[in-house]
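Student: the amino acid sequence is not available; the structure is as follows:
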């Protein structure tokens, strides 16, 4: 699936949980995205978790999760980071 295809799908059914979380976030459902991601204990999930807290404005919590993901706090926009995560996960 390409990024453009991912952006326009109408339902996250059949996606991996990580992509489901990104889909919910892109569809204005932060709470569901967070609920999905907090149940997964991987480096990739920590990255999405960090992004979600950054988007929420909880910089301290975001820093913690970026550290868990082995990443520095990003300087790119939220939309650029979302695209980077989506492309990375779609290629896996």
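Tutor: Looks like it arrived, so ask away. Not measured: the values here are computed from a predicted model.
Student: going forward, measure contacts between C-alpha atoms and count neighbours the same way
Tutor: OK.
Student: quick check, residue 3 in contact with residue 87.
Tutor: Yes: contact criterion C-alpha atoms under 8 Å: residue 3 and residue 87 qualify, at 6.2 Å.
Student: then this one, side by side with the first:
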């Protein structure tokens, strides 16, 4: 179910429901994909310090994508392909 939950969280983030997406992203602080999504959400929020914290352990970095929208689409594609 985690994959379906993460896809839901990405869709919520894309639609502008930061709180809904954040509630799902923070359910597993050890999982790299949860961490990646959590990092993107804090990037959207403008909380660079917190965002960079969540990127650690995600396999990605703050600078990897040109925009949060592109990054959300990348995470959605990764989840859909897997």
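Tutor: Yes, it's here. All of these numbers come straight from a predicted model, not from anything done at the bench.
Student: any idea what the TM-score comes out to?
Tutor: These two chains, once laid on top of each other, score a TM-score of 0.87 by TM-score structural alignment, normalised by the length of structure 2; 78 aligned residues with a C-alpha RMSD of 1.3 Å.
Student: quick revisit: who touches both of residue 3 and residue 87 of structure 1?
Tutor: In terms of C-alpha atoms under 8 Å, 6 or more residues apart in numbering, residue 3 of structure 1 and residue 87 are not both contacted by any residue.
Student: stretch 68-81 of structure 2 against structure 1, how far on average?
Tutor: Comparison of stretch 68-81 of structure 2 with structure 1 after fitting gives an average deviation of 0.8 Å (mean C-alpha distance after the TM-score superposition for structure 1).
Student: quick one: contacts of that stretch?
Tutor: With C-alpha under 8 Å, 6+ apart as the test, stretch 68-81 of structure 2 has contacts from 3, 6, 7, 10, 13, 14, 37, 40, 43, 44, 65.
Student: separate out the buried members of those.
Tutor: Buried subset of the contacts of stretch 68-81 of structure 2 (neighbour count, 16 or more other C-alpha atoms under 10 Å): 6, 7, 10, 13, 14, 37, 40, 43, 44.
Student: whereabouts in structure 1 does the strand or helix carrying the last one align?
Tutor: Secondary-structure assignment from DSSP states H and E places residue 44 of structure 2 in helix 32-45. With the alignment judged by TM-score structural alignment, the segment of structure 1 matched to helix 32-45 of structure 2 spans residues 43-56.
Student: how big is the offset of that stretch relative to structure 2?
Tutor: Stretch 43-56 of structure 1 sits 0.4 Å off on average (mean C-alpha distance after the TM-score superposition for structure 1).
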